[in-house]
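Colleague: With the input below, show me the fold.
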Amino acid sequence: MSRILLIIGGGIAAYKSLDLIRELGRRGHTVTPVLTRAAEEFVTPLSASALSGQKVYRDLFDLTDEAEMGHIQLSRSADLIVVAPATADLMAKMAHGLCNDLASTLLLATDTPVMIAPAMNVRMWTHAATQRNLATLREDGIAVVGPDEGDMACGEYGPGRMAEPAAIAEAVNGALRNGPLAGKHVLITSGPTHEPIDPVRYIANRSSGAQGTALAEAVLALGGNVTFVTGPAAAARPSGARVVEVETARQMADAVQAALPADAAIFCAAVADWRVENASDLKMKKDGSGTLPALQFAENPDILATVSQGDNRPGIVIGFAAETHDVIANAQAKRARKGCDWIVANDVRPETGIMGGDENAAILVTADDVEEWPRLSKDQTARRIAARLAEELS
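Modeller: Below you'll find the predicted structure:
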């Protein structure tokens, strides 16, 4: 049974923290709540205490609490500190080492791992100051869950909703799990890339990003730390991973380089081989003459080859090959050409339903072997790959 110190910040999403206490309790964790003054405007200490079965801490200068358990001891008595919701104010205090109440003092005095679930108005979330603070917290090793995109209590729509309690609880389980990938940094790319033709049109493919998300969740479940670089995929983003959103192949290449070094890299994204070199800044219009636009193409960066053959190469590099014919031969040739360790190949002819579907029929190609796996769900395929990766890294 793990001990969680749950810091509840002062935002409308605080009501979700009561559900989070339930979710963590169902998973066998003991939860000690800490409420900020602002949080008490949304939830009561009595409700948090009733759900957790534990005393609720509120005041830095409560002499009784200081005698029984000083704030430094309290900050270090847990296996994990979770801040949910993590407001813009709390994130700013954490990033700059400020402490003027119990919650911020606990966070500064601790050497316990910390996970935050941000929640705020979309404009506050996208503000440059918040993004700077977020980058600082990630560099400091703070795990981040969410935020989700959706309707706001203020009537706006966009990123800033606190992740759902079940997703946070699963991320907590992943963070606490002492699995075979504990302490390992795994870089995963996912989804399609969009290559602009003009401001409203682009070239893309049918990748849903489902296999990439499943891989990230499988690695997280084995205790790994995941940087998840994704194009504009339909699939949900993995809770507990550091998520980097990109659009084009060149943006993905830059994000991958920025995420290195890593112990392993899994390149699951369906990256466009070419981009439109003469993309228009204005929407292309038909003029009635029947003249078609002349699109000129240029090659995109070869991300897999660059990382496989680079100076900052991860210990294990895994590529994916989506093929419509000669699947094994093409995968073997790709592995040799790119210089990666493994290729996970699949037949993506339309009749297979694999690209954009819920299942995969993977073929694992290594330097010495070819393994044809049965048709499995993408979650099952991901777990097999993650387990093999853990064996290799051990």
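Colleague: okay, CA-based contacts and neighbour counts for the rest of this
Modeller: OK.
Colleague: Going by neighbour count, list what's buried in stretch 128-138.
Modeller: 130, 133-134, 136-137 (16 or more other CA atoms under 10 Å).
Colleague: Please apply the same query to stretch 314-333.
Modeller: For stretch 314-333, burial by neighbour count (16+ other CA under 10 Å) applies to 314, 316-322, 327-328, 331-332.
Colleague: In those, find the pair that's most separated.
Modeller: Pro314 and Val327 (25.9 Å; CA to CA).
Colleague: So which bits of stretch 384-394 are buried?
Modeller: For stretch 384-394, by 16+ other CA under 10 Å, it's 385-386, 389-390.
Colleague: Give me the distance between the two termini of stretch 365-381.
Modeller: Start-to-end span of stretch 365-381 (CA to CA, to the nearest Å) is 14 Å.
Colleague: how far does it sit from the chain's center?
Modeller: In terms of CA atoms, centre = their mean, to the nearest Å, the centre of stretch 365-381 is found 24 Å from the chain centre.
Colleague: Kindly report the same for stretch 384-394.
Modeller: Centroid separation between stretch 384-394 and its chain, computed with CA atoms, centre = their mean, is 20 Å.
Colleague: which residues are contacting that stretch?
Modeller: 180-181, 215, 218-219, 222, 315-316 (CA atoms under 8 Å, 6 or more residues apart in numbering).
Colleague: I'd like the residues you listed written out as TSV, with distance to Val370 and secondary structure added.
Modeller: Formatted as TSV, the contacts of stretch 384-394 follow (distance: CA to CA, whole Å; DSSP: H, G, I helix; E, B strand; the rest coil):
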residue	distance to Val370	secondary structure
Pro180	25	coil
Leu181	24	coil
Leu215	20	helix
Ala218	22	helix
Val219	23	helix
Leu222	25	coil
Gly315	21	coil
Ile316	17	strand
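Colleague: how about the residues you listed, which pair is most distant?
Modeller: The span of the contacts of stretch 384-394, defined through CA to CA, is set by Ala218 and Gly315 at 18.7 Å.
Colleague: Do a quick rundown of the helices in the stretch 101-250 of the chain.
Modeller: Taking DSSP state H, counting those that start in this stretch to define them, one finds helices in the stretch 101-250 of the chain at 102-109, 122-126, 128-139, 165-176, 210-221, 249-259.
Colleague: Out of the ones you listed, which is the most enclosed?
Modeller: helix 210-221 (a mean of 27; mean count of other CA atoms under 10 Å).
Colleague: got a list of contacts for it?
Modeller: Helix 210-221 is contacted by residues 173-175, 177, 179, 181, 186, 188-191, 225-226, 228, 234-241, 268-269, 356, 358, 378-379, 382-383, 385-386 when judged by CA under 8 Å, 6+ apart.
Colleague: Second input sequence below; structure requested for side-by-side comparison:
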Amino acid sequence: MLKNRNILLGVSGGIAVYKAAALTSKLVQAGANVKVVMTNSACQFVSPLTFQALSRHEVYTDTFEERDPHVIAHIDVADWADLVIIAPATANIIGKLASGIADDMLTTTLLATCAPVWIAPAMNVHMYDHPAVQRNIGTLYKDGYRFIEPSEGYLACGYVGKGRMEEPEQIIQLIKDHFSAKQDSPLKGKNIVVTAGPTREQIDPVRFFSNHSTGKMGYALAEEAQKLGAHVTLITGPTSLHAPTDVEIVPVTSAADMFDAVLSRFAESDIVIKTAAVADYKPKHVHDHKLKKKDGALVIELERTKDILKELGARKTNQIIVGFAAETQHVEDYAQEKLVVKNLDMIVANNIAENGAGFGTDTNIVTVYHRDGKQHAYPLMSKQAAAAEILREVAGLVERSGKLT
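Modeller: Sure thing, here's the model as predicted:
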């Protein structure tokens, strides 16, 4: 899967540079084209000549060393890459990238590339846990970067803990999975809209109605769909989650906002997966000023919000629509009814009263129902794994139905 793939390896200064040399060798053996960009600090650990010999390409170390007058080196190599990996990534390079600093060959190249960027941190356990480093990692997550989590073990400084750069063999497997998924999936190139999270229905400038949804299931689906090569738009209510890599993010607040965002993209979409927990009701009157408490009860009149799924079902032509049903009783009955009434192709149902299947958990227990009567109950698994299974069902639906061809 790596044959003729262009991998740009960014190497920053840490003792784990020796692993980057091994990674370069293994990538080349797997058929990839590898170019290496090194920081000055990285050159103190391993000579650029080592990476030149292993990659069979010149090694970039100086922004102002322009060997080819026909191109600008850091732009040229940034455009060349199919995938960029920073390994090892020090606290310094993570901080620079999070702040948009471009003061050497590696950082200027990273700001110029449009390829996916994966970051493999390597540092002392206390450095990795430092609030500043974690804050920078969070910023980069939101910017769409992917992290290859460091493992736990003996560190060069003598500490034992989290901070070891992931082993080259594991990184190679992640890269293979990345390219093979995009190459083989029936969802490759499809326009997929995913909705996620809660909505907020304003009462006054201080208060709103909402629900317990965190958006984890929708975000997992968006991330997995992107890995399969789809063009993903994630329409999300308010959450605290990091944005998935290479996914278009459309933030919304209310049910009306989400209705408009979904409907405006529906004609160009191939698949809509609607996981968002959209409010069924909203206050009929929104107050301009904070409501002051008074003696006795408070009555707030509610009115129905627009039914997004039902509207999509009524408008669909060749799109595939997947709904979600979060229930506490009669799960199958309600899911089957929703599947028919809203003209869906597939619905994913779960009982949020079950342990491990409720809002805010990292796991889920789902059953998938199809229009043709086919159904599949899945056991307790992580939401990321559940997302992969749901998308496998969607891909199968695409192949069986002949839609989107």
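Colleague: circling back: so which of the contacts of stretch 384-394 of the first structure is the closest to Leu6 of the first structure?
Modeller: Comparing those against Leu6 of the first structure with CA to CA places Leu222 closest, at 23.5 Å.
Colleague: quick one: contacts for the counterpart of the closest one in the second structure?
Modeller: With TM-score structural alignment as the matching criterion, the partner of Leu222 of the first structure in the second structure is Leu228. Contact analysis of Leu228 of the second structure by CA under 8 Å, 6+ apart lists 178, 181-185, 187-188.
Colleague: Considering these, which are maintained in the first structure?
Modeller: Retained in the first structure (both residues aligned by TM-score structural alignment, their matches' CA atoms under 8 Å) from the contacts of Leu228 of the second structure: 178, 182-185, 187-188.
Colleague: In a markdown table: those residues, plus distance to Ile271 of the second structure.
Modeller: Output for those, formatted as a markdown table (distance: CA to CA, whole Å):
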| residue | distance to Ile271 of the second structure |
| --- | --- |
| His178 | 21 |
| Lys182 | 17 |
| Gln183 | 19 |
| Asp184 | 18 |
| Ser185 | 14 |
| Leu187 | 9 |
| Lys188 | 12 |
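Colleague: Neighbour-wise, give me the winner out of the residues you listed.
Modeller: Within these, most neighbours by other CA atoms under 10 Å means Leu187, with 28 neighbours.
Colleague: what's that one in contact with, if anything?
Modeller: Leu187 of the second structure makes contact with 225, 228-230, 395, according to CA under 8 Å, 6+ apart.
Colleague: Check these and tell me the two furthest apart.
Modeller: Most distant of the contacts of Leu187 of the second structure, by CA to CA, are Gly229 and Ala395, 12.0 Å apart.
Colleague: Need the overlap of contacts for these two.
Modeller: Listed as contacting both Gly229 of the second structure and Ala395 by CA under 8 Å, 6+ apart are 185, 187.
Colleague: check contacts around the aligned residue in the second structure for Val243 of the first structure.
Modeller: Alignment note (TM-score structural alignment): Val243 of the first structure maps to Ile249 of the second structure. Contacts for Ile249 of the second structure (CA under 8 Å, 6+ apart) come out as 233-236, 243.
Colleague: What's the match for Gln336 of the second structure in the first structure?
Modeller: Under TM-score structural alignment, Gln336 of the second structure pairs with Gln332 in the first structure.
Colleague: Residues touching stretch 138-157 of the second structure, excluding its own?
Modeller: Under CA under 8 Å, 6+ apart, the answer for stretch 138-157 of the second structure is 15, 97-98, 116-122, 124, 160-166, 171, 242-247.
Colleague: Over to stretch 112-125 of the second structure?
Modeller: Outside stretch 112-125 of the second structure, the residues that touch it by CA under 8 Å, 6+ apart are 14, 16, 74-75, 78-79, 81-91, 145-150, 155, 157, 159-166, 245-246.
Colleague: so the residue of the second structure most remote from its centre, which of the three states?
Modeller: Largest separation from the mean C-alpha position in the second structure: Asp295, at 48.0 Å (CA atoms, centre = their mean). Using DSSP: H, G, I helix; E, B strand; the rest coil, the structure places Asp295 of the second structure in coil.
Colleague: So which other helices or strands are in contact with the helix or strand hosting Leu54 of the second structure?
Modeller: According to DSSP states H and E, Leu54 of the second structure maps onto helix 48-55. Contact here means 3 or more CA pairs under 8 Å, 6 or more residues apart in numbering; DSSP states H and E; on that basis helix 48-55 of the second structure packs against helix 17-29, strand 33-38, strand 59-60.
Colleague: hang on, the earlier thing: and the contacts of helix 210-221 of the first structure, which are buried?
Modeller: Judged by 16+ other CA under 10 Å, buried ones among the contacts of helix 210-221 of the first structure: 173-175, 177, 179, 181, 186, 188-191, 225-226, 228, 235, 237-241, 268-269, 356, 378-379, 382-383, 385-386.
Colleague: So which of these belong to strands?
Modeller: 186, 188-190, 225-226, 228 (DSSP state E).
Colleague: Could you identify the pair within those that is furthest apart?
Modeller: The span of those, defined through CA to CA, is set by Ser190 and Asn225 at 16.0 Å.
Colleague: quick one: what's aligned to Phe359 of the second structure in the first structure?
Modeller: Aligned by TM-score structural alignment, Phe359 of the second structure pairs with Met355 of the first structure.
Colleague: if I read this right, that match contacts Pro192, doesn't it?
Modeller: No: Met355 of the first structure lies out of contact with Pro192 (CA atoms under 8 Å); the separation is 10.9 Å.
Colleague: more crowded one of these two?
Modeller: Higher neighbour count among Met355 of the first structure and Pro192: Pro192, with 27 against 23, using other CA under 10 Å.
Colleague: Isn't Ala73 of the second structure up against Val59?
Modeller: No: with contact defined as CA under 8 Å, Ala73 of the second structure does not reach Val59; the gap is 11.1 Å.
Colleague: And Ile203 of the second structure, what's its match in the first structure?
Modeller: Superposed on the first structure with TM-score structural alignment, Ile203 of the second structure falls opposite Ile197.
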